[in-house]
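[1] Predicted model and sequence follow; I will ask about them next.
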Amino acid sequence: MQTNLLSELASTDAGLEADRILRSCVHCGFCTATCPTYQLLGDELDGPRGRIYQIKSLLEGDEPTRTVQTHLDRCLTCLNCMTTCPSGVQYDKLLATGRELVEEQVQRPLTERLLRRVLRLVVPYPRRFTPLLKLGQSVRPLLPATLKAKLPDGGALGPLPQSRHRRRVLMLENCVEPALTPAAVGAAIRVLDAAGIEVIRPGGGCCGAVSEHLAAGDEARGFMRRNIDAWWPYMAPDAADPAEAIVVTASGCGAMVKDYGHHLRDDPAYTHKAARVSELARDPAELLSAEDLARLPDPIARGVPQHIAFHPPCTLQHGQGLMGRVEGLLRAAGFELSPVRDAHSCCGSAGTYSILQAELSNQLRARKLEALEQGGPALIATANVGCQTHLAGGAEVPVVHWLELFDPAPAARRWQGLRADTSTQSAAA
């Protein structure tokens, strides 16, 4: 693709990167075939190729408009298009540049500005988010069905091990996961402990993804620096007993942490540290092997249903390139995975997207749940807190983090009850 960027942009690092990305696009259109919003709306401007053209026009001097902003807002950043693209176009980085450019020059309606501001002020901060969540859960029976669906019961954290191990990893303190799905956090720590891996929780907080998706790049980088400062004493070259990895249980956060090196590449104080963080970031599926899981109590013998469905989050398969990794671990452990049509497609969660673009998000969830539940699984497993809570809001069966299936904590009664309930539902059907 030929480009003619504005002179004031062409000499900047961001402009040079955007120019390189644009020139790598050959307008083949393969990306539209896997774009969820294009499939729903049928509008070229709501597909990756159309959005690339709109961003190119902005960078070449066209005036940003509310219409362009709307088309960029509708992108889920699921990155399906990047997996499909034969030319390796780094669409995610181009989209971030385009969104920030439009956000600076196009004023949103007041209601949108307020909602996005509230999301940025609440969601990344557990001390603000958790009390509001608990308040909502306390009055859940009184809420409309649409709000009830956004207030799931994510279980309990449970007892955490105090064991010391030779292998040590840091764990990201995700912003909403400990409040929304504490059972997933507890399961991750207990599974890693049983596999001989000690988990260190040094603090920090939100990975920065919420701010990044809301076109607040400087704010996102602030969260990144805070995390790096919290982690660095445990991963610096001169650390007495350095951690071998940074484990991130939510795949959405994992994709962001793995990109810290890119986001802070122009910050001299953090360039080296951020690159080191990106090198060490691991999803649990990368850290744990089938042999590690085989040393844990057999989940199926403990009452976990054998026939399940797995939803691979976009951030796991497209963002981190770990397509099929969790599925392989589950099959090795004896689980029977229900076939899922269009497993590559997005469930519609996409961070704050389910709030800001609720109609499109719910349409995508309905499609995804139809595919996941078609084979009659007893439960749905996934690897990201956003997907888990979003799907749970409309699913007919429980939705859990896949690590919960291997949790060695006494939970047989929970799974036995689930199996009985599922059998009852099947018989009734």
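    Yep, that arrived.
[2] Please count neighbours and contacts with C-alpha atoms only from this point.
    Fine.
[3] all strands for the chain, in order.
    167-171, 197-200, 245-247, 281-282, 307-310, 336-337, 380-382, 399-401 (DSSP state E).
[4] now these in a markdown table, with distance to Leu45 and mean neighbour count?
    Formatted as a markdown table, those follow (distance: least, CA to CA, whole Å; neighbours: other CA atoms under 10 Å):
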| stretch | distance to Leu45 | mean neighbour count |
| --- | --- | --- |
| strand 167-171 | 39 | 22 |
| strand 197-200 | 45 | 22 |
| strand 245-247 | 37 | 25 |
| strand 281-282 | 35 | 26 |
| strand 307-310 | 32 | 22 |
| strand 336-337 | 36 | 18 |
| strand 380-382 | 31 | 24 |
| strand 399-401 | 34 | 26 |
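[5] Tell me which of the ones you listed approaches Arg20 most closely.
    strand 281-282 (26.8 Å; CA to CA).
[6] still on that earlier bit, now the strands of the chain in a markdown table, please, with extra columns for distance to Gln39.
    Listed next are these as a markdown table, based on distance: least, CA to CA, whole Å:
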| stretch | distance to Gln39 |
| --- | --- |
| strand 167-171 | 37 |
| strand 197-200 | 42 |
| strand 245-247 | 34 |
| strand 281-282 | 32 |
| strand 307-310 | 23 |
| strand 336-337 | 26 |
| strand 380-382 | 23 |
| strand 399-401 | 26 |
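[7] Compare these and give me the one nearest Lys56.
    Closest among those, once you apply CA to CA, is strand 281-282, at 32.4 Å.
[8] Just the residues contacting that closest one, thanks.
    Ala245, Ile246, Val247, Val248, Gly254, Val257, Lys258 (CA atoms under 8 Å, 6 or more residues apart in numbering).
[9] quick check, distance from it to the centre of its chain.
    Distance of strand 281-282 from its chain centroid, counting by CA atoms, centre = their mean, to the nearest Å, is 14 Å.
[10] same question, stretch 72-88
    Offset of stretch 72-88 from its chain centre (CA atoms, centre = their mean): 15 Å.
[11] List the buried residues for it?
    72-85 (16 or more other CA atoms under 10 Å).
[12] now stretch 14-31
    Gly15, Ala18, Asp19, Arg20, Ile21, Leu22, Cys25, His27, Gly29, Cys31.
[13] nearest spatial neighbour of the second one, skipping sequence neighbours?
    I take that to be Ala18. Leu94 (5.8 Å; CA to CA, 6 or more residues apart in numbering).
[14] then this one, side by side with the first:
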Amino acid sequence: MQTNLADFIRGTRDGDEADAILRKCVHCGFCTATCPTYQLSGDELEGPRGRIYLIKQVLEGRPATDKTQAHLDHCLTCRNCESTCPSGVQYGRLADIGRRVVEQQVARPARQRMLRTLLKETLPRRWLFTPALKVGQAVRPLLPQALKDKVPARQSAGVWPRTEHAHKMLFLEGCVQPAMSPNINAATARVFDAVGVQIVAANRAGCCGAIRWHMNDADGGRADMRRNIDAWWPYLEQGITTILINASGCGAMIKEYGHALADDPAYAAKAARVSAAAKDVSEVLPEFEARLRAKLRKRETGERVAYHPPCTLQHGQKIRGKVEDLLRAAGVDVRLCADSHLCCGSAGTYSVLHKEVSLRLRDDKLARLEATAPERIVSANIGCITHLQSGTDVPVEHWVELLDRALQ
């Protein structure tokens, strides 16, 4: 694709990156075949190819409009299109650049601004989100169904192992997960304890930065990244080599720290090291499969489970097949549903900002998952888990919780 960037962005880091990405696109349209929003609407501007043209026009100087903004907003950033692009177009990075430029040109309606500000200022702050969620849980029976779906019932945090192990790994607790589903982190700690690894959470680490970053607040997202790097750096300097992550959305963001902070002289090298150290749970546990098998003794549970691989795991981090293998090692009959590559509609704050599309994608995904007749559904990201559970009576949980019970 030929480009002629406007003066306002030509020669900048974003401009150079966007130009390189745009020039890779060959207009083939393979991306539209796997884009969830294009599949729903059939509108070219609701697919990656159309959005790429919109971004190109804005970067070449054509003023953005509210329609431009809406089409970019409707993108789930699932990055499914990247998995099917034969030219290696990094659409996710291009979308981030395009959205930030459009955000500077188009004023949002007051209601949109208020909602987006509420989300990006509340969700990343655990000290605000956790008490707010507890209030919601206390009055949950009185809430309308739409709000009740967003407020999970209270769960036990489970027992956190206290055994000291020589082998230690850093661990990201996250911002909303400890309040919404506290057993996920405790189950992760117990599983790694069973294979002789102690996971350590740095007190000052918090939100990974994805919420603000993907809502066009690059400065706020980078501030979250720097805070986490500062929290983890002493441990990395002491010799810990792995930052363990059990929420795939966070993992996809942390693996981008090196790119996001590449121009920051004080943090560029540290950010690159943090990104290299970041590992999803499913990347690390295969190293301990022999110990797991010894603990599990390979007994068949007879339990049929449907696994939903989050977009941030299979498309963002390019991790496929590892969760299924680990669950099969635990004797679980794990199934993938038809079109397992498609997004469930959660996509961070998307389910709040674009409810109608989000629910259509959720219901389509659940229909396919439930067609496998599962006793439970498992996934690898708190957003997907909460979103899917709001539409079904089949229990939905993190796959590591299932592995934890098998070990017990």
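    Sure thing, it's come through. Owing to the predicted nature of the structure, the values given are computational and were not obtained by experimental measurement.
[15] if we can go back for a sec, out of the strands of structure 1, which gets nearest to Ala230 of structure 1?
    Ala230 of structure 1 lies closest to strand 167-171 among the strands of structure 1, at 10.2 Å (CA to CA).
[16] For the spatially most central residue of structure 1, list the residues it contacts.
    For structure 1, Gly252 is the residue whose C-alpha lies nearest the centre (CA atoms, centre = their mean; 1.9 Å). Contact analysis of Gly252 of structure 1 by CA under 8 Å, 6+ apart lists Ala209, Pro313, Thr315, Leu316, Asn384, Gly386.
[17] What lines up with it in structure 2?
    Aligned counterpart of Gly252 of structure 1 in structure 2: Gly249 (TM-score structural alignment).
[18] Can you tell me how far that match is from Thr386 of structure 2?
    13 Å (CA to CA, to the nearest Å).
[19] quick one: contacts for Glu283 of structure 2?
    Taking CA under 8 Å, 6+ apart, one finds Ile319, Lys322 in contact with Glu283 of structure 2.
[20] what's the counterpart of it in structure 1?
    Match for Glu283 of structure 2 (TM-score structural alignment): Glu286.
[21] any idea how far its match is from Gly328 of structure 1?
    For Glu286 of structure 1 relative to Gly328 of structure 1 (CA to CA), the value is 11 Å.
[22] before we move on, what about His307 of structure 1?
    From His307 of structure 1 to Gly328 of structure 1 the distance is 15 Å (CA to CA).
[23] And for Gly88 of structure 1?
    Counting by CA to CA, the gap from Gly88 of structure 1 to Gly328 of structure 1 is 26 Å.
[24] Also Ala358 of structure 1?
    33 Å.
[25] How about Thr111 of structure 1?
    Where Gly328 of structure 1 is concerned, Thr111 of structure 1 sits at a distance of 45 Å (CA to CA).
[26] what's the answer for Ala194 of structure 1, then?
    Applying CA to CA to Ala194 of structure 1 and Gly328 of structure 1 gives a distance of 20 Å.
[27] Of these two, give the one with the bigger neighbour count.
    Ala194 (20 against 14; other CA atoms under 10 Å).
[28] dump the residue contacts of the more buried one.
    Arg295, Leu296, Pro408.
[29] With Trp160 of structure 2 instead?
    Applying CA under 8 Å, 6+ apart, the residues near Trp160 of structure 2 are Ala186, Ala187, Ala189, Arg190.
[30] which position in structure 2 aligns with Leu330 of structure 1?
    Using TM-score structural alignment, Leu330 of structure 1 lines up with Leu327 in structure 2.
[31] any idea how far Ala231 of structure 2 is from its match?
    33 Å.
[32] next one: Asn216 of structure 2
    Where Ala231 of structure 2 is concerned, Asn216 of structure 2 sits at a distance of 24 Å (CA to CA).
[33] The two: which has the busier surroundings?
    Taking other CA under 10 Å, Asn216 of structure 2 and Ala231 do not tie; Asn216 has more neighbours (20 against 17).
[34] nearest spatial neighbour of the more buried one, skipping sequence neighbours?
    Arg100 (5.2 Å).
[35] residues touching the one you found, list them.
    Arg100 of structure 2 makes contacts with Asn216, Asp217, Ala218, as judged by CA under 8 Å, 6+ apart.
[36] and the second one, how many neighbours does it have?
    Number of residues near Asp217 of structure 2 (other CA under 10 Å) recorded here: 17.
[37] and what of the last one?
    Residues contacting Ala218 of structure 2 under the criterion other CA under 10 Å number 19.
[38] Report the separation between the residue nearest to it when sequence neighbours are not counted and Cys75 of structure 2.
    In space, Ala218 of structure 2 comes closest to Arg212 once its chain neighbours are excluded; the distance is 6.7 Å by CA to CA, 6+ apart. For Arg212 of structure 2, the distance to Cys75 of structure 2 (CA to CA) stands at 16 Å.
[39] for Gln2 of structure 2, same thing?
    24 Å.
[40] Check the burial of Arg360 of structure 2 by counting its neighbours.
    14.
[41] Quick one: residues contacting the aligned partner of it in structure 1.
    Per TM-score structural alignment, the equivalent position to Arg360 of structure 2 in structure 1 is Gln363. Under the criterion of CA under 8 Å, 6+ apart, the neighbours of Gln363 of structure 1 are Gly348.
[42] same question, Asp19 of structure 2
    Thr3, Leu5.
[43] buried stuff in the lengthiest helix in structure 1?
    Secondary structure of structure 1 per DSSP state H: the longest helix is helix 217-235. Along helix 217-235 of structure 1, these residues count as buried under the neighbour rule (16+ other CA under 10 Å): 217, 219-221, 223-235.
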